[in-house]
Each structure stands twice: as C-alpha cells, then as structure tokens.
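Visitor: Sequence and predicted model, in that order:
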Amino acid sequence: MSLNLALQGKRVLVTGGTKGVGRAVVDLFIELGADVITTARVHSADMPSCLFVAADLATVDGCEAVVDAVGSHWGNVDIIVHVVGGSSSHGGGFAVLGEEAWRRELDLNLFPAVRLDRALIPAMLEQRHGVIIHVTSIQSQLPLPDATTAYAAAKAALSTYSKSLSKEISPKGVRVVRVSPGWVETEASVALAERLAQQAGTDIDGGKAIIMDSIGGIPIGRPSTPAEVASLIAFLASPLAASITGAEYVIDGGTVPTT
C-alpha cells in the first residue's frame, strides 16, 4: 500500500536544489505532484521541470530575487525547504578563522533562511497555513574542531532561530521543523572521500572509512543518502505530520550518541 502524502499542487520553494539533498528534495516533491521553485547560483542542465531562479542566497540581492520570483509566479508558497548551506573553511582550528571566514559561514548557513522567512512568512500567516523546514546539521552537536567550527556554530544558530520561530508562528497555523543530517553521501562528500583515499594510499571505501572515523563512526556502517533525507523532509512537510512543529529530527545512522 502506498502512502499518500497529499502534496499534490502544493507550492514549494527549495533552496540549494541542484545538487545533493536539495536536488533529491526537488525530485521527490515533483514526483509527489507539487509545484516547485528552486534556486542555486548555477543552473544544472539536467534539472527536472520546475522554475529555477539563479541567485546567490549568501547575499541580500540574491534572496530578494527569489522572493520576487515567488511573488510574480505564485504570490505565496505553502512549503519552504531551506537546504542551502555548506562549509568552505580551511583546516587549522579556530586560529585560522578570520572575520571573512566567519562571515562567509553565517551568510550561507544562517542568513538565507532568516531573510527568506522574513519576506515570505507574512503571507503564510495570512492564509493561516504553511510549513517551513530548516536543514541543520549534527555538527551543531558534534563539531569537527579542525575545520568546521564556524559552520557548526552557524548551523547551531539556525537551529535556535528555527526553534524560536516555531514558538512564535505555530499558534498562527505555520509549522516550523528542523531536519538534522549527519554525513550524507552527496557529490561533494564522495569527492572528499576520493581525495582522502588518494592521500592515504587507499581506495574509495577506505576514504569513506576515514570520514566515518572522523565523526566518531556511523553505527549502520554507511552514510545516509540524499533520497533518505528527502523522504523525511517530504513526510514532515505533509499533512500526515500536522501535529509536528518545533522539533528537530536527526537522520545520521546513529552517529550522535544518546544517553
């Protein structure tokens, strides 16, 4: 028996939708019958049938371009999935993180959600329904001090912002949920595993093992897939999850230890 998520005809904005988790989210929502607008800095030639907005969401102008596109095509959205994010800081710990590195991580991992929410939530409140999903990271709990301190801090800020937002607008009909992935096997993570494998003189499986060891291991023995993360997001965005708000759902294969 198939599970009907009742997402047909829903207007969905997905940020960072050309690669990895974002692309998997776009593909799944389209498959489920939703209308999708997605955005990234560069268009991908093999994108499915949806409206694409080329924009750098790390900038105010980029966020405004997306808001304008939503307004001109739909007027409003029913679901926002904030996927865009990432880390570009070099290794070396806190001492190598200058002003620009900190600003870059905050501009990419926190401010796009803040700016787009601020612009699009008022119309959601008027219609008294909507869902906002912020993709955070287990690194807000398990940062890697050598290279991801600023990224982890930005994702922790996103998680706190999301929780506060949920308490403010959930009573008015708009749900806010967080999805916190661990290591996901995206194009970028595979490339990283290949680089580590080459440096260590091993194969791709050895490179993946290096990454898993660096985060303390993954009990299921493998990273999550983008499709698995997208499936969780689709369920949380659906009416089947109508009583879920303010919560953070970890999808990490058991990486984060619990007590």
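Guide: Yep, it's here.

Visitor: CA only for contacts and neighbour counts going forward, please
Guide: Will do.

Visitor: Strands of the chain, residue ranges please.
Guide: 11-15, 35-40, 51-54, 79-82, 130-135, 174-181, 248-251 (DSSP state E).

Visitor: Between these, which one is closest to L192.
Guide: Closest to L192 of the strands of the chain, according to Cα to Cα: strand 174-181, at 17.3 Å.

Visitor: For R115, which of the strands of the chain is the nearest?
Guide: Per Cα to Cα, nearest to R115 of those: strand 79-82, 11.2 Å.

Visitor: isn't L116 right next to D61, touching?
Guide: No: L116 is beyond contact range of D61, at 11.2 Å (criterion: Cα atoms under 8 Å).

Visitor: who's more crowded, those two?
Guide: L116 (19 against 12; other Cα atoms under 10 Å).

Visitor: thinking again about what came up before, show me the one of the strands of the chain that comes nearest K167.
Guide: K167 lies closest, by Cα to Cα, to one member of the strands of the chain: strand 174-181, at 8.6 Å.

Visitor: now the closest one and strand 130-135, what's the angle there?
Guide: 20 degrees (axes from the mean of the first three to the mean of the last three Cα atoms, to 10 degrees).

Visitor: here comes the other one, which I'd like you to weigh against the first:
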Amino acid sequence: MSEGSFGVVKCYRHDFDKLEYAVKQTKRPICGESNLQQQLQEIYALSSFPHRHIVRYFDGWVEDRAVFVRLEKLDDCMASLPPPVSESVLTAMLHQTSTALYELHSHDVVHMDVKPENILKRQLDADTFIFKLCDFGLARPLNGKDSVTGEHFLGLNDDDGDRRYMSPELLKNLHDVVGPPADMYALGKSCEAMMTATEDPSNTSARHLESYSPAFIALIESMLCEDPARRPSAFQVVQATLPERLLSDGGLLELQRRIDAIRCEISDLDASDNDVMSSPRT
C-alpha cells in the first residue's frame, strides 16, 4: 500500500473475519530492549487515542525482529488527490484533522509529523471524504507522563519529521522546541501544498487564489505565522471550519467551549499533582 523511511504498509485479509486490514511493519531490525521500546512507541500512542479521525488501531506484535501494527484500511492518503484541491474538501480535511489534533493536544501529546501522506482518506462520494490522522511514530508527550492507557508512551523516537512541513522554530532547534503550534503549522503547510500544483507551495504567485475565499486563505496564513504564539489552536481551527449547518448552533459551540475549559482544568490539576509529587520532602 505504501512505504516510507521507517516502515512499509501492506494490505492483508484476516483468516478469521475475512476483512481487509492495513499492517505496518518497521524496517529497522530490533536491537535490544531500549530499541524495542523505541519502536513500540507508535503502538502505545495509537492505543491511547481511539478517535473517529485517528486511524483505528487493532493490535500489534513483534516478530522476526520487527514490530507489526494492524490498523484499519482506508482508501489512500491526502497526497493522492491532484492539486489544486477544492476549498470544500480542504475545509473538511482541516476540520477533521484538527479534531484529531485537538484530542492529542488536550492530553498534552504532539504528533510531530503532520503531512498529506499521514492524513488518510475514505471517499464517500464525489466531494465527500472521511479523513484520519495516522503514523504516530514521532508523537511524544509534552510532560513526560505515561499515556492515558497506562502504557509506557514516552516519545522515545527522536528522529526528525519531514522538513517540508516543519515549523520555523523546529527548523532552528529541532529537539528543544516541541508544542502544539508546530502541529498546527504542519497542518497549514499541508493544506497549502494541496492548494497549488507547483512543487514550491510557498510561492504565493503559483497559488490558485481565485479558487479560494479570502477567509480560507486568511486561516491558512494564520496557521503559517512565524510566531508560534499567534497561530490558531486546534480548537480554533475546528471552530473556523465548522460545516455551515452547524455555524448557527450556539449551543454546540458553547458545549465545546465548556468541554475545553474542563480539559484545561484537568490538565492544571495534573500539573499541580506532579509538582506535589516532585517536591522534596522535609
């Protein structure tokens, strides 16, 4: 189905249920326990986040010095769509992928490798798709805690992501600056790449600007802001890309804001608990 620097994905039909699955196999042979834990990080991350816009994880195992991960099979990735992609499709992709990133960021986890090749799609009709974020091999927690499942998800893989979608702060200092704004930049850069047929999406003169609304272009430009603090959060992009039928539903937005506030309170409580646990006893 696909092949990258770290692994190959093949389609298999299960003997028991006769369904097709995508099975990812790592390329690098396992060398010792520490290397095994590094290669298991994607399994730990995927098992922590069952979400409608994150590729579904079924199981994983180690065999012949390689890690295998069984995932749901989708049609293809976002990169397979010929650019320029329509605003309606890109808006749906931004909305759905941002909900996945919002789930990660709410649990203090960053993806670190958002790009068109890592956004899978299933086509429902001519202009309607379901998008799902995949490839969590470079994901890492921001606070060093174990994942929500209790597995040892520590973000041990310190390989670099795709430099084409790296934020300016990451390009300047690859391993010391990690945060949600880097994911939002990468998502904006991915969208920009799908707006133009040129290999240099930063060449604004090559964009088919007439095909996109000023509001949509402004959203992408805000995600590509040089200053990480000025980029919109995943939640803000979710709001900005809500389908038209939901824009007038103030109750829905208010409920989402309340959920976001509760998650922030939980995160603050977790941080306080960590401070108490780490304080020296007198």
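Guide: Right, received. Where do you want to start? Computed from a prediction, not measured in an experiment: that's the story for all the values here.

Visitor: Give me the TM-score for this pair.
Guide: TM-score for the superposed pair, counting by TM-score structural alignment, normalised by the length of the first structure: 0.30. Supporting figures: 125 aligned residues with a Cα RMSD of 5.6 Å.

Visitor: Export the strands of the first structure to TSV and append columns for distance to A197 of the first structure and mean neighbour count.
Guide: Converted to TSV, the strands of the first structure look like this (distance: least, Cα to Cα, whole Å; neighbours: other Cα atoms under 10 Å):
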stretch	distance to A197 of the first structure	mean neighbour count
strand 11-15	31	25
strand 35-40	29	24
strand 51-54	34	17
strand 79-82	32	26
strand 130-135	28	25
strand 174-181	23	25
strand 248-251	25	19
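
Visitor: Now render these as JSON lines, adding distance to F29 of the first structure.
Guide: As requested, the strands of the first structure are exported to JSON lines (distance: least, Cα to Cα, whole Å):
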{"stretch": "strand 11-15", "distance to F29 of the first structure": "8"}
{"stretch": "strand 35-40", "distance to F29 of the first structure": "7"}
{"stretch": "strand 51-54", "distance to F29 of the first structure": "13"}
{"stretch": "strand 79-82", "distance to F29 of the first structure": "11"}
{"stretch": "strand 130-135", "distance to F29 of the first structure": "14"}
{"stretch": "strand 174-181", "distance to F29 of the first structure": "16"}
{"stretch": "strand 248-251", "distance to F29 of the first structure": "19"}
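
Visitor: Determine the set of other helices and strands touching the longest helix anywhere in the second structure.
Guide: In the second structure, assigned by DSSP state H, the helix with the most residues is helix 250-278. Here helix 250-278 of the second structure touches helix 87-106, going by 3 or more Cα pairs under 8 Å, 6 or more residues apart in numbering; DSSP states H and E.

Visitor: And the helix it packs on, what's buried?
Guide: Residues of helix 87-106 of the second structure classed as buried: 87, 90-106 (neighbour count, 16 or more other Cα atoms under 10 Å).

Visitor: Could you name the helices and strands sitting against it?
Guide: Based on contacts counted as 3+ Cα pairs under 8 Å, 6+ apart, the elements that helix 87-106 of the second structure packs against are strand 128-133, helix 180-193, helix 234-240, helix 250-278.

Visitor: The longest one relative to helix 87-106, how many degrees between them?
Guide: For helix 250-278 of the second structure and helix 87-106, the angle between their directions (the same axes, to 10 degrees) works out to 30 degrees.

Visitor: didn't G188 of the second structure look like it was pressed against I220?
Guide: Yes: using Cα under 8 Å, G188 of the second structure is in contact with I220, at 5.4 Å.

Visitor: Looks to me like F68 of the second structure is in a strand.
Guide: Yes: if the criterion is DSSP: H, G, I helix; E, B strand; the rest coil, then F68 of the second structure is within a strand.

Visitor: and the gap between the closest residue to it other than its chain neighbours and S48 of the second structure?
Guide: For F68 of the second structure, ignoring the flanking residues on the chain, the nearest one in space by Cα to Cα, 6 or more residues apart in numbering is Q25 at 4.6 Å. According to Cα to Cα, to the nearest Å, Q25 of the second structure and S48 of the second structure sit 20 Å apart.

Visitor: Please apply the same query to S88 of the second structure.
Guide: Here the criterion is Cα to Cα. By it, S88 of the second structure lies 31 Å from S48 of the second structure.

Visitor: just G7 of the second structure next, same as before
Guide: G7 of the second structure is 21 Å from S48 of the second structure, by Cα to Cα.

Visitor: Between the two, which has more neighbouring residues?
Guide: Using other Cα under 10 Å as the criterion, G7 of the second structure and S48 rank with S48 on top: 19 against 16.

Visitor: Buried ones in stretch 32-41 of the second structure, by neighbour count?
Guide: For stretch 32-41 of the second structure, a neighbour-count test (16+ other Cα under 10 Å) marks 36-41 as buried.

Visitor: ditto for stretch 114-128 of the first structure
Guide: Under 16+ other Cα under 10 Å, the buried positions of stretch 114-128 of the first structure are 115-117, 120-121, 124-125.

Visitor: Let's have these in CSV, adding distance to A188 of the first structure.
Guide: As requested, those are exported to CSV (distance: Cα to Cα, whole Å):
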residue, distance to A188 of the first structure
R115, 26
L116, 25
D117, 27
L120, 30
I121, 32
M124, 34
L125, 37
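
Visitor: Let me know the closest of the residues you listed to I79 of the first structure.
Guide: Among those, and counting by Cα to Cα, the member closest to I79 of the first structure is M124, at 9.1 Å.

Visitor: Quick check: closest non-adjacent residue to the closest one.
Guide: Closest residue to M124 of the first structure apart from its sequence neighbours, by Cα to Cα, 6+ apart: G130 at 5.8 Å.

Visitor: now swap in V69 of the second structure and tell me
Guide: G60 (4.3 Å).

Visitor: contacting residues for the nearest residue to R178 of the first structure once chain neighbours are set aside?
Guide: Excluding its sequence neighbours, the residue lying closest to R178 of the first structure (Cα to Cα, 6+ apart) is E248, at 4.4 Å. For E248 of the first structure, the contacting residues are 177-180, by Cα atoms under 8 Å, 6 or more residues apart in numbering.
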